[in-house]
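> pasting the sequence and the predicted coordinates here, then a few questions.
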Amino acid sequence: MKANFVFQNLCGTVYRQGNVVFTPDGNSVLSPVGNRVSVFDLVNNKSRTLPFENRKNIACIALSPDGNVLISIDEDGRAILVHFRKGTVLHHISFRSKVSHVAFSPDGKYIAVTHGHKIQVWNTPSQLVREFAPFVLHREYTGHHDEVVSICWSKTSRYFVTTSRDMTARLYTLNPLEGFKPKQFAGHRDVVLGAFFSEDEKTIYTVSRDGAVFAWSAKRGVADDDSDVEMDILDAPSTSASGANLALEHTVAYTRWGISNRHFFNQPGTKVVCATFHPKTSLLIVGFSTGVFGLWEMPDFTPVHTLSISNEKISSVAVSASGEWLAFGAAKLGQLLVWEWQSESYVLKQQGHYYDMNTLGFSPDGQNIATGGEDGKVKLWNAASGFCFVTFPEHTASISSVEFAKQGQILFSASLDGTVRAFDLIRYRNFRTFTSPTPVQFCSLAVDPSGDVVCAGSQDSFEIYMWSVQTGKLLDILSGHTAPVSGLAFSPSGDQLASSSWDRSVRLWSIFGRSRASEPITLSAEATALAFRPDGKEICLSTLDGQLTFIDVAEGVIKSVIEGRRDISGGRKIDDRLTAANNAASKYFNSVAYTADGACVLAGGSSKYVVIYDRAEGVMIKKFQISENLSLDGTLEMLDNRKMTEAGPVDSIDTTGDNSDLEDRLDKTLPGAAKGDLSKRRYRREAKTNCVRFSATGRSWAAASTEGLLIYSLDESTTFDPFDLSLDLTPASIISTMESGDHLIALIMALRLSEKPLIQRVYETVPPSSIRLVARQLPGVYISQFMKYVSDHIESSPHVEFDLLWVSAMLTSHGRWVKEHKGEMAGTLRGLVRGLMGLESSVAKLCDENTFALDYIISQAGKGTTANGNGHGGESNGVMEIEA
């Protein structure tokens, strides 16, 4: 079995903290997810997570105006410069201070970074060459008396305006100007969150947290000692011709700014959290602490739109380059929204689980993944696009397990609220709810392969309940365990049910036999999870002592044991008194899964590692580290002595009472509402895996972790095979091969070169009589690429019969291959269906129009017959006249 799985995508979490950013074309949104960055393609409905990781959670990101360079800065001020299109890390730098905001200049040559109460401007490193010292400091700017909050560049990249917690904004020039001193904009009574230039740069707008918007423009002689703009320019230090030209070029710098208008949002009981401005349309977009956002048209401050989109405060707002789409991030809910304000509709609305993701399940075809969380919600995610397409909120407590029926059209979930629910995945509804005679909490779940019987194990009565899916009635209660039932699984044939428990035993139940008695198989420690091998002959169990135990189902004996304590151990928490090597608390697996062929076992636990073992040899094949995020507990191997104090580690000390804002100091959470140790005032999330599952196709596996839903796959689509290309492979050689009649070779050469106009030329010159032969001989490597081309061609070409012949020949010749790879071919097949449905509808419409025209002609012919009164002769004359 191949073990070269690579990280493909991070689902289940769409936004954590920081700022969201649009790409320059406005088609994608970048969102910080923990210490990674996810890219949501709004046009093609796909998401991907860039492969790099920051050391800690990301505080802010910025994308260059040409869309090539991305800079992401974590909470400690450590930055990574990334080639955005390739996803490769170019450079690292530490700004040695917390960074609140970072912004590229519009010409892309400079990066401005907040640095405490200072501002640093750096030259942008080149992404084309490897530089020894890539980050060169251009200048450092001072003047603010408190932390700088935001930076906004002018469109000429000559000036930038900054805002600060000292309730002022300041205007700086990029390069020193003769006689210029930074201009200060004072008058606000709260933190100034943003300052923005108008399109003509004659007005500056400042927005403060208390809901005030000030418009600043050039002063016009207010008093005798004041002067207007023209006088200011003439009073510039140099009165020569060059000085006058300098003054005209830098009008913004030499303008005397004053408040021209004061506006107020008048939203009672709320504060402004974030704001942005779109200069071309003069729209000011503001997000409030109550989850309301509003649009105002400047400079008249005309309200355009106000909408409540969340129950919690909006943490970040961004506007696309065209001004049509607005992106919002709500950190507390983990919610990301993209709103088209003109049509008042959602372009994207995604939200992850509120706290932790407990369990997951792959659909039988590997297309979808179901997850259950602490928030009581069951979500369905598309494995290819990474988007959640349905959420079931019926449960009222934490979800403990989810399972698909073998047909894939029903999803079952067990919860601590004492119910097992069945969801219809065609109509998206909860059509059946199973309960026990006395209320119990269900912690495990299993579904019969036929989908007729569902079983759930309880946490408090230690019994296994069995229901009929058709009737919803309780069929039986299996007793025998003396501790919570931690795992349940049906054999692939469906005749046996295996259950594991904390009573250090595993039982095999013959549920369709006459006798329900079962002999327990004793284990070395408490069982945490179990899984059946795909052939049904073996069970794998994980126990609390870090072992994987394999039991022969036919003989009911333990065949072998894999010692996994050393493999899973790793990562030290900040309050651990022992090192990771000596701490037994995390040295066990809490989830196991067999690969599709049964040759290997995937296991994960309360650790930062997920391990793949070879079943036959009993050795570890590969170890995956799910996260390198130092903001999580359990990622460091050794504690940092520099962060140790007399009161314990610095990170464990609660500093919320030292925050400057009252709403940040208040703790409004209810006791018991937050998961974790309630005796602690501050709870750090730890790096761990709650559940691991293999896809039925064997091409990918997923892990429900603290970071979200991590998907690893055998990603062969990105590999580049240089042997497919040669110096002889040119458009001229392809055309000469095509003209000589070697249509198959010409088509393969065109697919290798992957030039669409060339493929179209070769494709359309294949004679219809040769289509079946060429399709049959096409190598399997090019089937996916060629089918994708045909599906695109159907929608844009008039050659209906020609395209239909190709589709029929390809599906007839390669139907088995398409079925085996239906996971990766799903998008192509949907495109084919869409194209064929379009052809059918257009042909049907044409036939309806022709039928109507013929009916009309015949009816007119009948009228002519009646008018002549000649019977048969009149009718023939009428028809002859119409034909003429």
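Nice, I can see it.
> from here on, contacts and neighbour counts on C-alpha atoms
Will do.
> mind listing what residue 408 touches?
By C-alpha atoms under 8 Å, 6 or more residues apart in numbering, residue 408 lies in contact with 363-365.
> what does residue 306 give?
Residue 306 sits in contact with 292-295, where contact means C-alpha under 8 Å, 6+ apart.
> does it sit in a helix or strand, and which one?
Following DSSP states H and E, the helix or strand that holds residue 306 is strand 302-308.
> for residue 506, same thing?
strand 505-509.
> buried among the contacts of residue 408? Make that a PyMOL selection.
Filtering the contacts of residue 408 down to the buried ones (16 or more other C-alpha atoms under 10 Å) takes a single PyMOL command:
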select buried, resi 363+364
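> let me have the contacts of residue 408 in a markdown table, adding distance to residue 340 as columns.
Below are the contacts of residue 408 laid out as a markdown table (distance: C-alpha to C-alpha, whole Å):
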| residue | distance to residue 340 |
| --- | --- |
| 363 | 33 |
| 364 | 36 |
| 365 | 34 |
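> any idea which element residue 737 lies in?
Going by DSSP H and E, residue 737 is part of helix 731-739.
> please name every helix or strand in contact with that helix.
Counting contacts by 3 or more C-alpha pairs under 8 Å, 6 or more residues apart in numbering; DSSP states H and E, helix 731-739 is packed against helix 743-753, helix 756-765.
> tell me how far the longest one lies from the chain's centre.
The one in question is helix 743-753. Distance, stretch centre to chain centre, for helix 743-753: 36 Å (C-alpha atoms, centre = their mean, to the nearest Å).
> structure B:
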Amino acid sequence: MKTDFKFSNLLGTVYCQGNLLFSPDGTHLYSPVGNRVSVFNLVENKSYTLPFAHRKNIDRIGLTPRGNLLLSIDEDGHAILTNVLRRISIYHFSFRSKVTALAFSPSGRHFAVGLGRRTEVWQVPSTPDANTEGELEFAPFVRHHSHMGHFDDVRYIEWSTDSRFFLTASKDLTTRIWSLDAEEGFQPTVLSGHKQAVVGAWFSEDQETIYTVSKDGAVFTWKYVKPKNRIEDDRMDEDDDEDADMRWRIVERHYFMQGSAHVRCASFHAASNLLVAGYSDGIFALYEMPDFNNIHKLSISQNDIDFVTINQSGEWLAFGASKLGQLLVWEWQSESYILKQQGHFDSMNSLVYSPDGQRIITTADDGKIKVWDIESGFCIVTFTEHTSGVTACEFAKKGNVLFTASLDGSIRAWDLIRYRNFRTFTAPTRLSFSCMSVDPSGEVVAAGSLDSFDIHIWSVQTGQVLDQLAGHEGPVSALAFAPSGDSLVSGSWDRTARIWSIFSRTQTSEPLQLQADILDIAVRPDSQQLAVSTLDGQLTFWTMSDAEQVAGLDGRRDASGGRKISDRRTAANVSGTKSFNTIRYSTDGSCILAGGNSKYICLYSVTTMVMLKKFTVSVNLSLSGTQEFLNSKLLTEAGPAGELDSQGEESDRENRRDARLPGSKRGGDPSARKKQAEVRVTSVGFSPAGTAFCAASTEGLLIYSLDQTVQFDPFDLNMEITPTSTLAVLDQEKDYLKALVMAFRLNEAGLIKRVFQAVPHTEIPLVVGDLPTVYVSRLLRFVAAQTEESPHIEFCLLWIKALVDKHGAWLGANRGKMDVELRVVSRAVSKMKDEIRRLADENVYMVDYLLSQADKGQQKSVTLDKVIANGNESVSLDMQDVVSDDGSEGSDGWIGLDD
């Protein structure tokens, strides 16, 4: 089994904190997710996560006007410059303090950052005028100049369209105007008048007007004018200097008037004069400036809207709400959602792959069940019927039926075709179910609880309790049916595991004695071996037939890692992280994957009992338990600095409020209970194909996959591939496969079509069978296009049939990646079928007529054969003796037969 799994995507979380960015063309949305950046393709409905990771949560991101460079800055001011097109981080830099605002100039040559009260302008280390995208000057950041003047943090920066000036909005109730370079007659200007912190300031399209919005809902319109009394005096005194006493002044005042709610964020689109504001009660409002006409107002969240932005065309609005992890893209003209995603706002408990490997189901303490599409990275459906935390989920081996167990005392069965709950199972007494397993046939479901020591078994067809298995002397913590379906394995805190023969008459159980409480169990896919994880960090392996221990390994040293901020001991001596809470066998049964309350996921070989690889879940220092050694300067007399409650010292009144319930341990926002969340892995799972595995962690759903791309293609390095050489291979050597691959390498449509049509129909299966896998998708798309355009219907169908026959297994395994190509083929075949049916319907009588003429011709030919057989050596028919089908004589019928 291959073990070179690499991080490929992050699901389950769509937005954490910071600002959102649209790409210059408005088709992609960049969202900071913890210490990573996720990119959402709003046109193709896909998402991916950039491969780099910060050491702290990301606070600000910025994108150049060309869209080729992304600058992301974390909470400590450490920045990473990334080439977006190639997804490669190209430069690391530290601003040495917390960055509160970031904006690139429209020219792409400079960017401004707010470092507390200070504003700095830096040169971008790139070549904006280069013809090739991504061409860079690998030079360090060069600071252009620095500005001081604000008395509190700079919260927003906005550039003018000509990149000569920029605005800075601050919490000190003022907005300041700065110039990039020294301008004749210009002096930095202060715009004061707001009564609360300014959340945004923008230039109008003609740069003659400035709009500022403050936290209390005030919108001020500024213009460069004289005072009103001065204007009246100038009418009488024409000799006065025109520029005397000209200043930026407030010409209009407007107010949002949202009751007790305050403005959290705002954005302005200069081209269409649209102003959008997000409030603390989850409502946003859209206004048309300068008249302040309200276009519409809508509630999109139950909590604060943290950030809002508008794409370049002014059609889409993007909102981020960090408390519930919501990300929304709204098209205001049609009043419809382009994107509406929300992750779990509480810790995930379990996950499972769908049988086809295209979806992942996650459950969490928030009572929600989410179905994630692996290819697109989006949540496609959310079930909210459970009223408490969902602890376990499992698929029936046949069909699209999902079973979930919850602390609300119910087991629910879900139909993932119609997306509905069609069966609910409950116990005679109210129990909180902590584990569950489903029989491979899907007829029986079993569940265990921490309240009762019995195992309850239900019939899926009737929903009735079939039996209660008694024998454990402690809470049941894990259940698993053998894939063969003949036995059930249970693990308990009484330090025993039991193998139950629930389908036999005796229903006997075989107890397996262990040395510590059982955390999780897993049965190998061949039903021959059982793996048990215990609280002392041991992994033991038992035979299912004889219930004998065959192997064991000590995972304490492998599992331990990372020191929490409250730990008094080092990471190597802390007992809480030295065990595996979740274990799963690989698809082929050769490896076992284990994770727990640490930052590591371990992959072990079952045969040699050797750790093959260790995966680091997160390097985010914003999470507790990711660093091996604590910094002594963060330890105070009152305890670790990270655990000290500084909420009462916040400057804003709403931040000083403590909305926590006394004694609450779970539910709601995790940040309301702890200063730092702890890194841990609650569940792992292998994909059915064995090419990927996923882990439910504190940061979200991490997917690790194998790199299946072809590492070496011999045609890639051949410099002699030209259209002439391709035609020579086709016409002279008759090597159709080589000619086809060379044509694909040149990527010329005319050449590909010529080679494609030159392949004999008898050679199609051989050519397709030896075609490298990397070209299958391109050939499939090309054949589908030819099917719609070309008159050679049967020829194209032979290509499609050969592709499905020879590469059907590969197409099935990569159905998610080949979805577009397969849809194009399906559409082409359906279109061809419809055209043939319509043609046949229109010409049914003509076809009958032609068939009848063929029958008459056969009869006449039989008569001639008889004459010849009678011994006439010479037969000659005159053209005039032939009677046409309509009864007239003529020469348009039979052709004369001469000796």
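On my side now, so go ahead. Keep in mind it's a predicted model, so treat the numbers as computed, not measured.
> care to give me the TM-score?
TM-score for the superposed chains, counting by TM-score structural alignment, normalised by the length of structure 1: 0.90, backed by 837 aligned residues with a C-alpha RMSD of 2.7 Å.
> ok so, going back, closest to residue 377 of structure 1 among the contacts of residue 408 of structure 1?
Using C-alpha to C-alpha, residue 363 is the member of those that lies nearest residue 377 of structure 1, at 17.7 Å.
> what lines up with the closest one in structure 2?
Alignment note (TM-score structural alignment): residue 363 of structure 1 maps to residue 354 of structure 2.
> one more: residue 140 of structure 1?
Aligned counterpart of residue 140 of structure 1 in structure 2: residue 146 (TM-score structural alignment).
> now do its match against residue 77 of structure 2, distance only.
To residue 77 of structure 2, residue 146 of structure 2 is 16 Å away according to C-alpha to C-alpha, to the nearest Å.
> which one in structure 1 is aligned with residue 520 of structure 2?
Residue 520 of structure 2 maps onto residue 529 in structure 1, by TM-score structural alignment.
> wasn't its match part of a strand?
Yes - Residue 529 of structure 1: assigned to a strand according to DSSP: H, G, I helix; E, B strand; the rest coil.
> assign a three-state SS to the closest residue to it other than its chain neighbours, would you?
What sits nearest to residue 529 of structure 1 in space, not counting adjacent residues and going by C-alpha to C-alpha, 6 or more residues apart in numbering, is residue 487, at 5.0 Å. Put simply, residue 487 of structure 1 is strand when judged by three-state DSSP.
> relative to residue 715 of structure 1, how far out is residue 487 of structure 1?
For residue 487 of structure 1 relative to residue 715 of structure 1 (C-alpha to C-alpha), the value is 32 Å.
> neighbour count for the two, which is higher?
Per other C-alpha atoms under 10 Å, whichever of residue 487 of structure 1 and residue 715 has more neighbours is residue 487, with 26 against 14.
> surely the more buried one and residue 528 touch.
Yes - the pair residue 487 of structure 1 / residue 528 is scored as a contact, 6.8 Å apart, by C-alpha atoms under 8 Å.
> give the residues shared as contacts by those two.
With C-alpha under 8 Å, 6+ apart, residue 487 of structure 1 and residue 528 have common neighbours 500-501.
> quick one: residues contacting the residue nearest to residue 529 of structure 1.
443-445, 457, 499-501, 527-530.
> can you check residue 611 of structure 2 too?
Residue 611 of structure 2 touches 602-605, counting by C-alpha under 8 Å, 6+ apart.
> which element is the aligned partner of it in structure 1 on?
Mapped onto structure 1 by TM-score structural alignment, residue 611 of structure 2 lines up with residue 620. Per DSSP H and E: residue 620 of structure 1 is located in strand 619-625.
> figure out how far the top helix by length along structure 1 is from the centre of its chain.
Longest helix in structure 1, counting residues (DSSP state H): helix 822-868. On the basis of C-alpha atoms, centre = their mean, helix 822-868 of structure 1 sits 42 Å off its chain's mean C-alpha point.
> what about residue 851 of structure 2, which SS state?
At residue 851 of structure 2 the chain is in helix, as set by three-state DSSP.
> so how many other residues sit close to it?
Neighbour number of residue 851 of structure 2 under other C-alpha under 10 Å is 12.
> what does it correspond to in structure 1?
Matched to structure 1 by TM-score structural alignment, residue 851 of structure 2 sits unpaired.
> ok, residue 851 of structure 2 to residue 841 of structure 2 distance?
Taken as C-alpha to C-alpha, the span from residue 851 of structure 2 to residue 841 of structure 2 is 16 Å.
> can you check residue 681 of structure 2 too?
With distances taken as C-alpha to C-alpha, residue 681 of structure 2 is found 62 Å from residue 841 of structure 2.
> between the two, which is the more surrounded one?
Taking other C-alpha under 10 Å, residue 681 of structure 2 and residue 841 do not tie; residue 681 has more neighbours (30 against 11).
> run through the residues that contact the aligned residue in structure 1 for that one.
Taking TM-score structural alignment, the alignment pairs residue 681 of structure 2 with residue 689 from structure 1. Going by C-alpha under 8 Å, 6+ apart, residue 689 of structure 1 touches 604-610, 703-706.
> what is the equivalent residue in structure 1 for residue 397 of structure 2?
Using TM-score structural alignment, residue 397 of structure 2 lines up with residue 406 in structure 1.
> wait, that match touches residue 364, no?
Yes - using C-alpha under 8 Å, residue 406 of structure 1 is in contact with residue 364, at 6.1 Å.
> residue 32 of structure 1 and residue 127 of structure 1, how far apart?
Applying C-alpha to C-alpha, the value for residue 32 of structure 1 to residue 127 of structure 1 is 22 Å.
> who's more crowded, the two?
Legend: neighbour count by other C-alpha under 10 Å for residue 32 of structure 1 and residue 127, higher for residue 32 (26 against 17).
> now the more buried one: which helix or strand?
Under the criterion DSSP H and E, the helix or strand holding residue 32 of structure 1 is strand 28-33.
> whatever helix or strand residue 848 of structure 2 lives in packs against which elements?
Residue 848 of structure 2 belongs to helix 844-869 when assigned by DSSP H and E. Counting contacts by 3+ C-alpha pairs under 8 Å, 6+ apart, helix 844-869 of structure 2 is packed against no other helix or strand.
> now that helix: how far from the chain's centre is it?
Taking the mean of its C-alpha atoms, helix 844-869 of structure 2 sits 66 Å from the chain's own mean (C-alpha atoms, centre = their mean).
> where do the helices sit along structure 1?
Going by DSSP H, structure 1 shows helices at 229-234, 241-249, 251-254, 565-568, 662-665, 731-739, 743-753, 756-765, 771-777, 783-796, 800-820, 822-868, 872-883.
> relative to residue 492 of structure 1, which of those helices is closest?
Proximity to residue 492 of structure 1 (C-alpha to C-alpha) singles out helix 800-820 among these, at 20.3 Å.
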